[in-house]
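Enquirer: Any chance you can model this:
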Amino acid sequence: MTKEQKYIFTSTRLGFRNWEEKDVEELYKINSDSRVMEFFPTLLTKNQTIEFIEKMKIQFKKNGFCYFAVEKLENKEFIGFIGLSEQNYEADFTQCIDIGWRIKCNEWNQGFATEGAKRCLEYAEKNLNIDKVYSIAPKINIKSEAVMKKIGLEKVKEFEHPLLRDDERLKTCILYQSK
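Expert: Okay, here's the model as predicted:
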C-alpha cells in the first residue's frame, strides 16, 4: 500500500487503517485517560497498549479486520480505534465478531463513533461477508449503548461478563447484535 492508499476504507470524515508504530504513544494516551477508560477495570500500561496493537495487527493479517486505527481525513489526526475484533472468552454467544470503539475524549459528541461503526458494519457485510456482528459493554455505559442503538443493533440480553465477574460495577453487561 502506498502512502496515498493507506486507508483500507473511509467514511465521510474518517480513514480506517492498520496499525503503525507511531500509534503506540497516541493510543497509550487514550488508554491511560480515566475518562475514556471509565467503564474498564483499569487503565492500560504502555506494554498492554503495545500488546493490544500487536494483537490487532495479527487479527488484520489473519482476517482482514481488527479494531482499526482511525484518523480524521481532514487533518490525518489519530483519534482512536473503531472496528471489528474476534471475541473468544467463555459465553454462550462466543466465538463471535464484536464491533467496538475507543476515541479520545476531546473528539466525543461529534458523531465519530456512530459514523465509524456504521461504516465498519457495512464493510463487514459487503467486503467480509460477516452476517452477524455483536457489541458488548457494561450496562452502566449508556453512551456506548446509545451508539449501539444508533447503528441499528438490537438488544439481545444482559449477561454477567466472565472477565468482569470480580467487578461489581462492571460485571453486568449488555449484548447487542446486528439484524
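
Enquirer: C-alpha from now on. contacts and neighbour counts both.
Expert: Noted.

Enquirer: residue boundaries of the strands in the protein?
Expert: Taking DSSP state E, the strands of the chain run over residues 9-10, 14-17, 67-72, 78-87, 96-103, 134-138, 154-160, 172-177.

Enquirer: Using a markdown table, lay out the ones you listed together with distance to residue 48 and mean neighbour count.
Expert: Below are the strands of the chain laid out as a markdown table (distance: least, C-alpha to C-alpha, whole Å; neighbours: other C-alpha atoms under 10 Å):
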| stretch | distance to residue 48 | mean neighbour count |
| --- | --- | --- |
| strand 9-10 | 27 | 16 |
| strand 14-17 | 20 | 22 |
| strand 67-72 | 15 | 24 |
| strand 78-87 | 15 | 23 |
| strand 96-103 | 15 | 22 |
| strand 134-138 | 20 | 23 |
| strand 154-160 | 24 | 15 |
| strand 172-177 | 23 | 20 |
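
Enquirer: Here is a second sequence; please produce its structure as well for comparison:
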Amino acid sequence: MKFYLQTERLILRELQESDLEGMFELDSNPEVHKYLGNKPITTRKQAKDNIAFIKEQYKKRGVGRFACIEKVSGDFIGWSGLKLNQGKKESLNGFTNFIDIGYRFIPRYWNKGYASESAFACLDFGFNKLHYDIIYGAADVANIGSNKVLQKIGLEFVNEFVHEGVDVNWYELKRTGYER
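Expert: From the prediction side, this is the model:
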C-alpha cells in the first residue's frame, strides 16, 4: 500500500531517502528531544537509519509515520502518523501489539496547528481505511503541547504511568468514540 494523505495545508506521504536533511534537522535538535529521552541524533547516518526503519515498518507492519510536507513551501516539516508497536521491546503502559499516534515537528513549525491537522487526518485514515478499533497515544506529563494535541484530536485520558523514570499520560480513542 502506498500512503498519501492531504489536509488543507499538508501532504502526508511515505518517508523517502530525499527527506534525509529534514530528518536530520528534526532529530538532531535537542529541543525536539526534550521530552523524548534527551537523545538527539548526531549524524546523518542515524537519520538515514531512522528513515530506513520507518520504511521497513510500512512493509512489515502495514503502517508507519508519514513525512509531513508543508504545501505552501514544499518543505519537510516533520512527521506524523500511526505506528504498530509490537513485542516486549515496544510495550508501553502494559500494552503490546497496539497502534499509537504520534507526531514530531521541526521547532520553527511549532504552534501553527500542524500537529493536530496531521493527526486528525491520521485518525481518519486509521479508523476508516485501516479499520482499527482503537488508537492510543502517550505524552510526557510535562509536554503540555503534545498533551493538548492528543486531547484536541479526541483521545481520552486513561491513566498516568512511569516509563524509564518519566511520568507519562496514556490516552485512547475507540472507533465508536471517533464515529460520534
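
Enquirer: quick one on the thing from earlier: out of the strands of structure 1, which gets nearest to residue 1 of structure 1?
Expert: Each of the strands of structure 1 was scored for nearness to residue 1 of structure 1 using C-alpha to C-alpha, and the closest is strand 14-17 (10.7 Å).

Enquirer: Include distance to residue 44 of structure 1 when you put the strands of structure 1 into TSV, please.
Expert: TSV is the format used below for the strands of structure 1 (distance: least, C-alpha to C-alpha, whole Å):
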stretch	distance to residue 44 of structure 1
strand 9-10	28
strand 14-17	22
strand 67-72	16
strand 78-87	14
strand 96-103	13
strand 134-138	17
strand 154-160	22
strand 172-177	20
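
Enquirer: I'd like to know which of those strands is closest to residue 123 of structure 1.
Expert: strand 9-10 (8.1 Å).

Enquirer: hmm, back to that, what about the strands of structure 1, which gets the closest to residue 51 of structure 1?
Expert: Using C-alpha to C-alpha, the strands of structure 1 put strand 67-72 closest to residue 51 of structure 1, at 13.3 Å.

Enquirer: So what's the residue count around whichever residue in structure 2 pairs up with residue 119 of structure 1?
Expert: Under the alignment (TM-score structural alignment), residue 119 of structure 1 pairs with residue 121 in structure 2. Residues lying near residue 121 of structure 2 (other C-alpha atoms under 10 Å) number 18.

Enquirer: now swap in residue 25 of structure 2 and tell me
Expert: Neighbours of residue 25 of structure 2 (other C-alpha under 10 Å): 20.

Enquirer: Matching it against structure 1, which residue comes up?
Expert: So, by TM-score structural alignment, residue 25 of structure 2 is matched to residue 29.

Enquirer: among the strands of structure 1, which is nearest residue 37 of structure 1?
Expert: The nearest among the strands of structure 1, by C-alpha to C-alpha, is strand 96-103 at 8.7 Å.

Enquirer: For the closest one, which helices and strands make contact with it?
Expert: Secondary-structure packing of strand 96-103 of structure 1 (3 or more C-alpha pairs under 8 Å, 6 or more residues apart in numbering; DSSP states H and E): strand 67-72, strand 78-87, helix 112-128, strand 134-138.

Enquirer: one step back: give the full set of residues in contact with the match of residue 119 of structure 1.
Expert: Counting by C-alpha atoms under 8 Å, 6 or more residues apart in numbering, residue 121 of structure 2 touches 5-7.

Enquirer: ok, so of those, who is nearest residue 59 of structure 2?
Expert: For the contacts of residue 121 of structure 2, the nearest to residue 59 of structure 2 is residue 5 (17.9 Å; C-alpha to C-alpha).

Enquirer: what's the closest non-adjacent residue to the closest one?
Expert: Of all residues not flanking residue 5 of structure 2 in the chain, residue 12 sits nearest, at 4.9 Å (C-alpha to C-alpha, 6 or more residues apart in numbering).

Enquirer: Under the alignment, what does the one you found map to in structure 1?
Expert: In structure 1, residue 12 of structure 2 lands on residue 16 (TM-score structural alignment).

Enquirer: can you check residue 52 of structure 2 too?
Expert: Checking TM-score structural alignment: residue 52 of structure 2 goes with residue 54.

Enquirer: Kindly check the end-to-end length of stretch 152-166 of structure 2 for me.
Expert: 23 Å (C-alpha to C-alpha, to the nearest Å).

Enquirer: Appreciated, that's everything.
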